[in-house]
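K.L.:
quick one: sequence and predicted model below, then my questions.
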Amino acid sequence: MYSQNEEKPLAEVISFLEVKYKVQFNYAEDTVKGLTVKWNTDLKSLDDSLAYLQNATSLLFTRIGAHVISIKHNPVKILCGTIRDMETRALLSVATIQMGDEATTSDEKGVFELQVKDTSKPIVIRYLGYKTTYVTYNALKDRDCPDIFLMPNFQRLTEVLISNYIVNGINKINNGSFDIDFSKFDILPGLIEADVLQSVQNFPGVQSSNETVSNINIRGGTHDQNLILWDGIKMYQSGHFFGLISMYNPLITQYVSLRKNGSSAVFSDGVSGTIDMQSSKRVNSKFKGMLGANLTNVNGYIDTPVGKTSSIQIAARKSIGDFVETPTYKAFFDRISQNTEVANNQMNITNSDKSFDFHDMSLRWLYRITEKDKLRLNFINVHNRLIFNENANLNNNEESRKSSLSQQSIAGAINYERDWTRRLQTVLEIYETDYKLQSINANILDAQRFLQENIVSETSTKLKMNYAINERFQFLNGYHFIETKVTNLDDVDSPLFRSLVSEVLRAHAVFSEIGYRSLSGKTNLNLGIRYNYLSKFHKQLLEPRFSFSHKFLNYFTWEVLGEFKHQNTSQVINFQSDFLGIEKRRWQLSNNNDVPVIQGKQVSTGISYNKKGWLLNVDAYYKKVTGITSQSQGFQNQFEFVKSTGSYEVKGGELLLRKAIHSFNSWLSYSYMDNSYFFKDLSVTRFPSNYDITHMVTFGTAYSLNKLKVSAGFNWYTGKPTTRPLIDNSFQDNVINYGAPNSDRLRDYMRLDFSAMYDFKIWNNGAVLGVSVWNVLDQENEINNFYRLRNNTVNKVEQYSLGITPNMVFRLAF
């Protein structure tokens, strides 16, 4: 009897199998002579034993009938190639060549030889500073060491500074940004889908004061001050369910880059931060697909090759409210309609036949025209629609009228990349993005129809030229043209009233940036300048940007970031009842007068310590944004109907402590903020910002065991500022008398979340089953309150966050 993994002559093992399974092996003695194997005693069948021996010896074991097995030498296929630089034709030594489990490197003459076991697998060639290249077996099999040319990677100055910043798949980059790679993404508390805009809220200094992805606050800024890009397209909408779910399909969105400061000169807009989402840039050679469902939607995804040099990705989602109303779906619907006309109508009016639907479709097509030319096309279409009937008994007759709210984004882009030489690359990006918010409010008592529309249409053309001087220096230059048109419509049929305001603004920009990386890779510097010209106002803006990082004493990194930025669009609230009170914000263009161009500047510095699974990161920052309007801040106190321009100033600090032990990961983050307004025309000029969340703490854990992933997290932050009426004199002349603005606060916010994912196989296809619970303790968190005067009484209106909300997901890959 053999012991486990005991080294035995192959001939002896063959004799053992002949006796055990009553079979005969046919072979020449020289075939097995001198060969030994570590025999695995756990093998349960003859087929398992043959497969094991074939893998261990590289011999070919073939069944001949039921009881005879032939043993022959396995003819090994050898491929040969020569690795060269695309332009200079220089030979590249020590390039890595891999095909399945087989790997080798090129010699000093750039030549490699590779054994081939599976001809269907691609040959992957990697070389530092060059783009990864994929070659098929058929391209090399009948040729004598043909040349294979590699293209320089023009992004090589950018690299990971800290890997697994919070969990696997989240990295900090040496230019100050944070990257999420969803192909390597682990798991975060409360999330079972890779929700892009929910995931970025796990970084210190990033949160949503009302739990929605349509109100993300980066270092105290408003959501409209975030530049949100999807494959280079600026998006003016961010969520489904009017903000509870990200509208960007996680199946096609593979990478996310978050910049809180130190932006590249390439980017316009976003005085608070940039969220840059990207799909995969790799031409896929093999069909992939996925189907899934959770308690809010069903979804599907395919990535299929189109010929040898092209592939197309398509992803789509559809809400399930038309078919079944799950507890999660109902909780989301109740949350968005809370304290709106949808949930509570006036007098004897009742609402019925409420329905909500959302869907999205994303497409990305890649075409590698030549080794030097690449083309990418993108398209996205997103739609939300809410419908309900308003019913009343008028003059003993039942009357019913339909009200609705729709929100839609549709955008397309073309991206053409040309590598002229190994040092020079140009990229042309053109996009058109359109956003439309429309509501029809049927006032049944007055037989009135109120139509409101907010439409944004933007066209952009950007040309970038990247020139790599050497391994240390890289130049980036370019030109950017943007035309933005914003239309606002208010239309009432009785009495007849129509207001249509349409404005257009064109902006030209040139930018230049130099990147430096030391040969040791320890020092990185990016210096950029962006010149903007707003033709309508004859306004010129010069915006410097910089990022610097230096690694010292092996485990420490010092970082300094800074930027000047501006933006020409912002969101305002004219009346809290606009658009049925659900998505009441509308986009508007700057007019350089009572709606100024918003300008921001900030600087930050920090230090990191990273060793043996420990990470400590501490940052301090200062930020000032001018040109904001009171209407853009969502006041619901004495300044609700006041129009004024002003600024806000933020001083803050952020800390992250993380410890990773094998498959266990835990982190603790803390953010401090002192955020205040200055409005010179208001009765009180300085007071705390509506987004002044002084203290915020997050504690999370994630654990992976084989195919199971579990995560839990706790969130706490101080309540947001609020303004309360005077106790002794709450109203006068039908006007509420308020105390000092934002002198009080809501109750502290607390939430515990949990999620778990399990990977398994169904019919040899990968499958995932996941569960999550948002707000496990069902904590009643007040996220907003305001006051209204009714019947000579001051009434307090409160808005609450989601209660305990479960969710489940199932996905099948094929």
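P.N.:
Good, I have the coordinates. On a predicted model such as this, the values are computed, not experimentally measured, just so you know.
K.L.:
only C-alpha atoms for contact and neighbour calcs from this point on.
P.N.:
Fine.
K.L.:
what sits against the most centrally placed residue in the chain?
P.N.:
Central residue of the chain (C-alpha atoms, centre = their mean): residue 196, 3.4 Å from the mean position. Residue 196 makes contact with 246, 248, 250, 253, 256, according to C-alpha atoms under 8 Å, 6 or more residues apart in numbering.
K.L.:
mind listing the helices for this structure?
P.N.:
Here the chain has its helices, by DSSP state H, at 10-21, 29-32, 46-57, 196-199, 327-337.
K.L.:
so which of these gets nearest residue 470?
P.N.:
helix 196-199 (35.4 Å; C-alpha to C-alpha).
K.L.:
just the buried positions in the closest one, please.
P.N.:
For helix 196-199, burial by neighbour count (16 or more other C-alpha atoms under 10 Å) applies to 196-199.
K.L.:
which one among the residues you listed gets closest to residue 317?
P.N.:
residue 196 (14.9 Å).
K.L.:
what subset of the contacts of residue 196 is buried?
P.N.:
Buried by 16+ other C-alpha under 10 Å: 246, 248, 250, 253, 256, out of the contacts of residue 196.
K.L.:
so which of those residues are in strands?
P.N.:
Of the buried ones among the contacts of residue 196, the ones assigned to strands by DSSP state E are 246, 256.
K.L.:
presented hereafter is structure B, for comparison with structure A:
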Amino acid sequence: MSRKGLLSIFLSLFFLNVATLTAQSIQKEKQPLVTILKIIEEKYSIRFSYIDETIKEIETPLPDSHLVLEDVLEFLKTETLLDFELLDNRFVVIKNKTVTQPSGFKMQRLEEVTINNYLTTGITKLNDGSIAIKPETFGILPGLIEPDVLQTIQALPGVLSTDETVSNINVRGGTHDQNLLLWDGIKMYQSGHFFGLISAFNPHTTKRIHIYKNGTSAKYGDGISSIIDMQLPNEIDNQFKAGIGFNLINADGFAKIPLSKKTELQLSSRRSVTDLVLTPTYDQYFKRIFQDSDLTKSNRNSISQNEQFYFYDVTLKFLYDISEKDKIRLHFLNVSNRLNYDEQSTINDRSEALNSKLSQQNLATGITYTRNWSKSLSTSSQICVSNYDLDATNYDITNNLRLIQENEVYDGSAKMDINFAPHHQLKINGGYQFTEVGISNLEDVNNPVFRSYIKEVIRSHAVYAETNLLSTNTKTNLKLGARLNYIQKFDMLFAEPRLSFSQRFFNNFRLEILGEFKSQTTTQIIDLQNDFLGIEKRRWVLANNNDDLFIDDDGRTIYPVPVLKSKQASAGIHFNKNKLLISAETYIKKVDGITTRSQGFQNQYQFVNSTGSYEIKGVDVLLNKQFTNIISTWVSYSYNTNNYRFDTLNNGKSFPNNADIKHAVTFGGTYTYNSFKFALGLNWHSGKPTTTPSSNDTPNDDVITYQNPNSSNLKDYLRTDCSATYLFNISNTSKATVGASIWNISNEKNILNTYYTLDSENNVTKVENHSLGITPNISFRVHF
């Protein structure tokens, strides 16, 4: 390990030790009720269930430690004027003392939180195996000064990005296109701004995010690697909220506006400032994203200049409660990235300039109607459309070439969901979903004249049913379901069972068993590494269920793209006592139907088209310790073996996956005192696989001779980050937050990718893609 790496570790340990000593000297008086509840849960081995709004902004002293549970609850009733109902020996429901329920009130089975403050505040682990994130109560994580949705989930064991972007998140070895991203129930095909460095979803308007790595609910289709379900506030509370803020990359604002007792409007907008002002953060982002692209790989006869890059997103949600039983919600989201630059050249003493450009946009809209038929029965219907469009115009002045490329996705969906909860311990969920997905790809070249336009459409039907049981003592939770998918075009039927089982024993231990079968008809491929200016190389395609490539009637080569199928099982043990969490989970996942073009090979298989599979086996371990609600520290370790198998490649033998990161370690800590928050963390993982040329290679026929695929590894990756925020009052009705962060404190020169090319004289040239260098950022935000 380098000296910088050792320095990073030393700094991490030093700051956390200082924070620990400081925390031990702090005397607590009146505290937020949510903090008191967590202390009581640990002391008396109970669980509180409540609606967030019920306890919001309520403070109370900590009850005396000698009191029995019944006296503690009476004390809290007196101090908070809330009702604390003990359902059994460990399950307490908190509600307002005078509650009148409308005739259409829907009874929900209360979700039990298995682990509070998972890594930091605002992150919880539920008893169905999923992780829930609430940006509104989110604490702080190293390197983040805002609760970026897709950056935050990378702090979870088993989740990382091999290239540091949110548009390439690998969950248990899967590729990013194998993650299902839902925004208010609508599938999204674009996840990042700045072509992957920033999440495309505004965290300040997101109420809750659910992440499933396994044991997915039967209502979810697609997403064979993970589900990331982002939900906006869905209830009208007649409270006005707003905020504006900026950092060194973008500025944004949001507002939640009650229009009447029955209507509410939620708005947000965010736009980059990169085309208006240059900052050190932008400089680092620019170097990272546009390295090895057409923008920076100008040849001797041309130069690229006058680049203009910006991004924006706009969200809108309209809530209308028609009656106590009927509700309508309208959803709208538009996210966009745009890049323009001029390419100039002087040929025969004549100067020419042409404009190359790239745009990426995802537009989503939908309407949801919910009806509460009774206290135990409710239905929800949604019709939505998601439209993704990636366009590029690339000029090569020297060779008089113009290339136009377009990738467009149309995804229309209609869903009906039924929930029946006759008792808080039993919930039955079922429904139907119809989906039509159309994907087109266009290529247009002027010299020689060539045009290719391919469009495919798939219509699918799905029915699902699921039962969720919670034992009387809340120790056992069982969710068992199945999804039946029918693809009309291929006359294919898939049965997909789902399982989530959780059993608490010895009070502080919990056994968790998860399993699922899933399928997926969409995937992303790379035809050429310089497609779409070499910046956004991946394009969406649909499964065609072909076994072999063939030439269609128009002379186009159609490559096989199978329907992706996955099987996954996992088992874990969790110990949680006295704010100490020890968690260990082992898993195995098999995915069939991948193609070489979907894996982004840059070796001997770059231009080979074959179908195969990958299998990953791994273990995730997490140790998380909290001290007096002020300090949270954690260490996580992941180990896995992830191997490909293609019948026609490598003599049919398995070889390491491009995302085979065998060892990954994260160490981090957060310190919170009153309105100040600080986080420091270290990320290390073994180098990703790579393929090197043969040592005795003598290039022949413009071909590089390689060693065995992925038989070598890049250097280990190491990065240390820190961040801090401070909240203060501006007036009685407004607050402000100032924040600062540094990504890669020690400026480690991490290599993210290596590949080889031949120069004009047939000599092998090595190309390296580097990670972000030291990257500072600051932010300022006002809340109304």
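P.N.:
That came through fine. Everything numeric in this text was worked out from a predicted model, so none of it was measured.
K.L.:
on that earlier part again, which members of the buried ones among the contacts of residue 196 of the first structure are the farthest-apart pair?
P.N.:
Longest span within those, C-alpha to C-alpha: 246 and 256, 13.0 Å.
K.L.:
which residue in the second structure lines up with residue 592 of the first structure?
P.N.:
Alignment note (TM-score structural alignment): residue 592 of the first structure maps to residue 545 of the second structure.
K.L.:
let me see the contact set for its match.
P.N.:
By C-alpha under 8 Å, 6+ apart, the contact list for residue 545 of the second structure reads 490, 560-563.
K.L.:
of all the buried ones among the contacts of residue 196 of the first structure, which comes closest to residue 282 of the first structure?
P.N.:
For those, the nearest to residue 282 of the first structure is residue 253 (13.0 Å; C-alpha to C-alpha).
K.L.:
which residue in the second structure lines up with the closest one?
P.N.:
Under TM-score structural alignment, residue 253 of the first structure pairs with residue 206 in the second structure.
K.L.:
equivalent analysis for residue 554 of the first structure, please.
P.N.:
Alignment note: residue 554 of the first structure maps to residue 507 in the second structure; criterion TM-score structural alignment.
K.L.:
and the gap between its match and residue 501 of the second structure?
P.N.:
Distance, residue 507 of the second structure to residue 501 of the second structure, by C-alpha to C-alpha, to the nearest Å: 17 Å.
K.L.:
those two: which has the busier surroundings?
P.N.:
Shown here are residue 507 of the second structure and residue 501; by other C-alpha atoms under 10 Å, residue 501 has more neighbours (21 against 12).
K.L.:
that one against residue 515, yeah?
P.N.:
No: Residue 501 of the second structure sits out of contact with residue 515 when judged by C-alpha atoms under 8 Å, with a separation of 9.1 Å.
K.L.:
what's residue 365 of the second structure aligned with over in the first structure?
P.N.:
So residue 365 of the second structure corresponds to residue 412, using TM-score structural alignment.
K.L.:
name the nearest residue to that match, ignoring sequence neighbours.
P.N.:
Leaving aside its chain neighbours, residue 412 of the first structure sits nearest to residue 379 (4.3 Å; criterion: C-alpha to C-alpha, 6 or more residues apart in numbering).
K.L.:
contacting residues around the counterpart of the one you found in the second structure?
P.N.:
In the second structure, residue 379 of the first structure lines up with residue 332, judged by TM-score structural alignment. Listed by C-alpha under 8 Å, 6+ apart, the contact set of residue 332 of the second structure reads 315-317, 363-366.
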